[in-house]
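Student: give me a model of this one.
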Amino acid sequence: MPQKVRIALDAMGGDVGAPVVIPGAAISLTRHPDTEFLLFGDRAVIDAELAKQPALKAVSRVVHTDVVVNMHDKPSQALRRGRKNSSMWLAIEAVKKGEADVAISAGNTGALAAMARFCLRMLPGIDRPALAAIWPTTRGDSVVLDLGATIGGDAQHLVTLAVLGSAMASVLFGLERPTVGLLNIGVEEIKGHEEIREAAELLRSMNLPQLNYIGFVEGDGIGKGLADVIVSEGFCGNIALKAAEGTARQISEFLREALSRRWLSKIGYLLARPAFKALRDKLDPNKSNGSVVLGLNGIVVKSHGGTDADGFAYAVDVGYEMARYDLLNKINQMLKRDGGTLVQASATQEAVT
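Tutor: The predicted structure is shown next:
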C-alpha cells in the first residue's frame, strides 16, 4: 500500500480561515483518501469545523496556536512577530521537520514566501523563490511563473525559472521535455528588456535536455497555450495573472447581464445551460487555485486568500500532486543533470557579458 501523503495546513490563513480551510480539505480528501492532515491554528475554531467533517477529523491532528499572520502584515513584520509560533510558520516548519510532505496556506503571500525561504532554505544554485501556477488555455493547461514571489530578475534568474517550471510541468503533465516560452512584449528577438534577450540567448545556446525553448511569447499567447511553461519575472507575471482573473470575472458578469435583459434571452439560456456551465467552469479562477512556491528545499503551496471551500480544495489537490509525484526530487535531478544546469548557465552568461 502506498505511503500516505501528509499535508500541513495553515488553518487560520486567508480572508476567512478555518471555515474555508477545513471544508476545503474535506473535499480534497474525498478525491485523495490516502491523505493525512496536520492542522495549525486555534483549536476551538478548528474543532468546531472538524465536528462537521467526521472523515477529515479521523485523519487529522490539530496543533494549537493563537498567533495568526494578518493579510496586511509586511513580510518583515510577519517574520519578527510570528516566526516561531504562528499557524503559517508551524505549517512550514512541519515540512522542515519531516512531519509533513507539503505545507499549504491561503495567507499573506509575501509573508509565506519569506517564512518559507527562511525556514526551508533554497535549493543549491537558486537564490530566490518563485510562484508557479496552473493556467488553463485553449490547448490544455500550462505552468506560468513567477506570479509575484519576487520582483525583477536578471537573465540567470529567468533561466532558473525555466528549469523550475519545466520540472513542475513534467510532474503535472507527464512530459519528458516541456516547451518553454519567455513572456515578452513581442516575438521578435530585438524586443524586450536586455535581461529577457540575454535569457533567450542562454536558453537557445544551452539546448537543455529537460526543456525545449521555443522563443518569446506575447501576453495573448498564454491563453492560446503556445508553450507548456511560460516564464516571466514576478512583477509582470502578477499583473498578467490579475488581468486574466479580472477578465474572466468581467466576461461572466457581461454574460449574466445580457442573459437577464429579455425573456427570449432567458429562454435561450435555459436551452444552452450545459454550454454556459462549461464556460463558467473554464472561467472559474477557483479551479486553477494553488500556486507552488518553487526553489525551496521543501514543497509549499499558496492558495488565493479570498477563495471558497471548493477553491481551497483545488489548492490541496495541487499540494497532493506535488508531494505524491515527488516534485522536489524531480527538480533536484534537473538541477544536477549535465554537471549542474545553473552553474553552466552562470558561466555562459558571464561569457556573454
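Student: alpha carbons only for contacts and neighbour counts from here, please
Tutor: Noted.
Student: give the contact list for the residue lying closest to Gly219 once chain neighbours are set aside.
Tutor: Counting by CA to CA, 6 or more residues apart in numbering, Gly219 lies nearest to Leu183, which is 6.7 Å off, once chain neighbours are set aside. Counting by CA atoms under 8 Å, 6 or more residues apart in numbering, Leu183 makes contact with 216-219, 230-232.
Student: which of those count as buried?
Tutor: 216-217, 219, 230-232 (16 or more other CA atoms under 10 Å).
Student: one more to line up against the first:
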Amino acid sequence: MFKIAVDAMGGDNAPQEVVAGIEQARDRMQDVEFVLFGQLDKVAPLVKDQTRITLVQADEVIEMAEEPVKSVRRKKQSSLVLAANAVKAGEADALFSAGNTGALLAAGIFIVGRIKGIDRPALMTVMPAFGGPRDNFVMMDMGANAENRPTHLYQYGILGSFYANNILGYDQPRVGLLNNGTEADKGDQVHKEAHELLQAGSDKELLNFIGNVEARDILQGPADVVIADGFSGNAALKAIEGTALTLLKLMKESIMSAGPLAKLGGALVKPALKNMQERLDYSKAGGAVVIGVKAPVVKAHGSSEAETIANAMGQIEAMLHADLITKVQAFVNEHADDLVARSDEKNAD
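Tutor: The predicted structure follows:
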C-alpha cells in the first residue's frame, strides 16, 4: 500500500477542491492511502468518507505570494513542510501540492532531498503533441531554475528519457534541445555545449538525442522529450497557454457576433472545439513533477479543480508502481563517471 502526503491547504481552491480530488482518486485507486495535512477545522468537514484518508493538523499555511525558501524555513508547522517531512521520514512515499511552486521546489530539494549525482532538480510536465507518432511529450525545465549549465541540460535529457520510458511507455524516447534553430551551432554557449554533451550521451547510448528543436514546432511532436533551461521552458509554456486561450476566445467571439447562420454552424462544431480544448489542457495528464529528488514530488496548478488533482494522484501512483526514483538512482550510480566527470570538466572550463 502506497501513501501520498498531501498539502491540503495549497492552491487557490484549497481545501475544497483538494479534498474532493483526493476522494475521487481514493475511489479509483485501491492500493493508495492519502495523508492530508492542513487546518482540520477547515479540512475535516469536507471529507465525506475517511476510508484510506488520514488527517493531520497543520497550524500554518504557506501562501501563494510568500518568498519560497524563507517560508519553508520559518513555517515548520505549515501543511507543506509537515507533508514533506513525512516523506523524508519514510512515513509517506510521495508529496503533492497545488500551492506555492517555489515553496514546493524548496521543500522537495531541501527536505525530501536531491538524488546524489543530480546537480539541479527540474520541473517537468507532460504536453500534448498534435503530430508525430505519439500523443504527448515530456518537457523540462519548466521554471525551477532560471539559469542552467550545459551539464544540467544533459542530465535533464537522461531524467526526461527515464520518465518517458517508464511512465509513458515510450521505447527509446527522442530527446530534443529547445533552441533558436535546428542547426547544431545555434544558440548561446550554454546551448552549444549542451548539444555536444547530449550528442556524446547519444553516441554512448545513454539517451536518444535527435538535435535541436524550435519552439514553433514542439506541439507538432518532433521529440518525445524537450529539454530547456528554466527561463526558456517557462516562457514557452506560458506562450502556448496564452495562445491557446486567445484562439479559443477569438473563435467563440467570432461565431457569436457573425449572425444566426454562424451561430448554427458554431453549434455544429461545438463538440469538435470542446475536444480541441481538452487536448490543449495539459493538466489532463496530471501535474508538474519535481524530478531529481528522492521521492515523487508533484505540483498541480494553483487553480486546479478536483478532477485535475485526481489525475495528478494517478500520475503519482504510476511513478510509484514503476519505482521510477529507484531506477533513476541506480542509473545515476552506474553512470556516475559520465555524469559527474562531465560536470567537473565543464565547471572547470
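Student: quick one: TM-score?
Tutor: The TM-score (TM-score structural alignment, normalised by the length of the second structure) is 0.93; 344 aligned residues with a CA RMSD of 1.8 Å.
Student: just to revisit the earlier point, which one of the contacts of Leu183 of the first structure is nearest Ile134 of the first structure?
Tutor: The closest of the contacts of Leu183 of the first structure to Ile134 of the first structure turns out to be Ile230 (CA to CA; 10.4 Å).
Student: the lengthiest helix in the second structure - contacts with which helices or strands?
Tutor: Scanning the second structure for the longest helix, with DSSP state H as the assignment, gives helix 230-256. If you count contacts as 3 or more CA pairs under 8 Å, 6 or more residues apart in numbering; DSSP states H and E, helix 230-256 of the second structure packs onto strand 136-140, helix 260-280.
Student: any idea which of those gets closest to Gly21 of the second structure?
Tutor: Between Gly21 of the second structure and these, the shortest gap by CA to CA is with helix 260-280, which sits at 18.5 Å.
Student: helix 230-256 and the closest one, what's the angle between them?
Tutor: Counting by axes from the mean of the first three to the mean of the last three CA atoms, to 10 degrees, helix 260-280 of the second structure lies at 160 degrees to helix 230-256.
Student: how big's the offset between helix 260-280 of the second structure and the first structure?
Tutor: Here the mean offset of helix 260-280 of the second structure against the first structure after fitting is 2.0 Å, by mean CA distance after the TM-score superposition for the first structure.
Student: on average, how far is the next helix or strand after that helix from the matching bit in the first structure?
Tutor: Sequence order places strand 288-291 as the next helix or strand after helix 260-280 of the second structure, per DSSP states H and E. Compared with the first structure after the fit, strand 288-291 of the second structure shows a mean deviation of 0.6 Å (mean CA distance after the TM-score superposition for the first structure).
Student: and the helix or strand following strand 288-291 of the second structure, what does it pack onto?
Tutor: Once strand 288-291 of the second structure ends, the next helix or strand along the chain (criterion: DSSP H and E) is strand 297-299. Using 3+ CA pairs under 8 Å, 6+ apart, the elements in contact with strand 297-299 of the second structure are strand 94-97, strand 288-291.
Student: so for the aligned partner of Val62 of the first structure in the second structure, what's the nearest residue that isn't a sequence neighbour?
Tutor: Using TM-score structural alignment, the equivalent of Val62 of the first structure in the second structure is Leu55. Among residues not flanking Leu55 of the second structure along the chain, Leu36 sits closest, at 4.9 Å (CA to CA, 6+ apart).
Student: all strands for the stretch 1-150 of the second structure, in order.
Tutor: Here the stretch 1-150 of the second structure has its strands, by DSSP state E, counting those that start in this stretch, at 2-7, 32-38, 53-57, 94-97, 122-128, 136-140.
Student: any idea which of these is most buried?
Tutor: Across the strands of the stretch 1-150 of the second structure, averaging neighbours per residue (mean count of other CA atoms under 10 Å) puts strand 94-97 on top, at a mean of 29.
Student: Provide the aligned range in the first structure for that strand.
Tutor: Going by TM-score structural alignment: strand 94-97 of the second structure matches residues 102-105.
Student: show residues contacting that stretch.
Tutor: 6-11, 13-14, 88, 91-92, 94-95, 112, 298-303, 315-316, 319-320, 323.
Student: ok, average deviation of that stretch from the second structure?
Tutor: With mean CA distance after the TM-score superposition for the first structure, stretch 102-105 of the first structure averages 0.5 Å from its match.
Student: list the buried residues of stretch 19-31 of the first structure.
Tutor: 19-29.
Student: equivalent analysis for stretch 166-186 of the first structure, please.
Tutor: 166-172, 175, 177-184.
Student: endpoint to endpoint, that stretch covers what distance?
Tutor: With CA to CA, to the nearest Å as the measure, stretch 166-186 of the first structure spans 22 Å from end to end.
Student: geometric centre of the second structure: which residue is closest?
Tutor: Nearest residue to the geometric centre of the second structure (CA atoms, centre = their mean): Ala288, 1.7 Å.
Student: quick one: map Leu245 of the second structure onto the first structure.
Tutor: Checking TM-score structural alignment: Leu245 of the second structure goes with Arg249.
Student: how deep is the closest residue to its match other than its chain neighbours tucked in, by neighbour count?
Tutor: Closest residue to Arg249 of the first structure apart from its sequence neighbours, by CA to CA, 6+ apart: Leu283 at 7.5 Å. Neighbourhood size, Leu283 of the first structure [other CA atoms under 10 Å]: 20.
Student: the equivalent of Met12 of the first structure over in the second structure: neighbouring residues, count only.
Tutor: Counting by TM-score structural alignment, Met12 of the first structure lines up with Met9 in the second structure. Using other CA under 10 Å, Met9 of the second structure has 30 neighbouring residues.
Student: against Arg74 of the second structure, how distant is Met9 of the second structure?
Tutor: From Met9 of the second structure over to Arg74 of the second structure (counting by CA to CA), the distance is 17 Å.
Student: next helix or strand past the helix or strand containing Ser202 of the second structure?
Tutor: Element membership of Ser202 of the second structure, judged by DSSP H and E, is helix 189-203. On the C-terminal side of helix 189-203 of the second structure, the nearest following helix or strand under DSSP H and E is strand 208-213.
Student: give the aligned range of that next one in the first structure.
Tutor: Using TM-score structural alignment, strand 208-213 of the second structure lines up with residues 212-217 of the first structure.
Student: average distance between that stretch and the second structure?
Tutor: Relative to the second structure, stretch 212-217 of the first structure is 0.5 Å off (mean CA distance after the TM-score superposition for the first structure).
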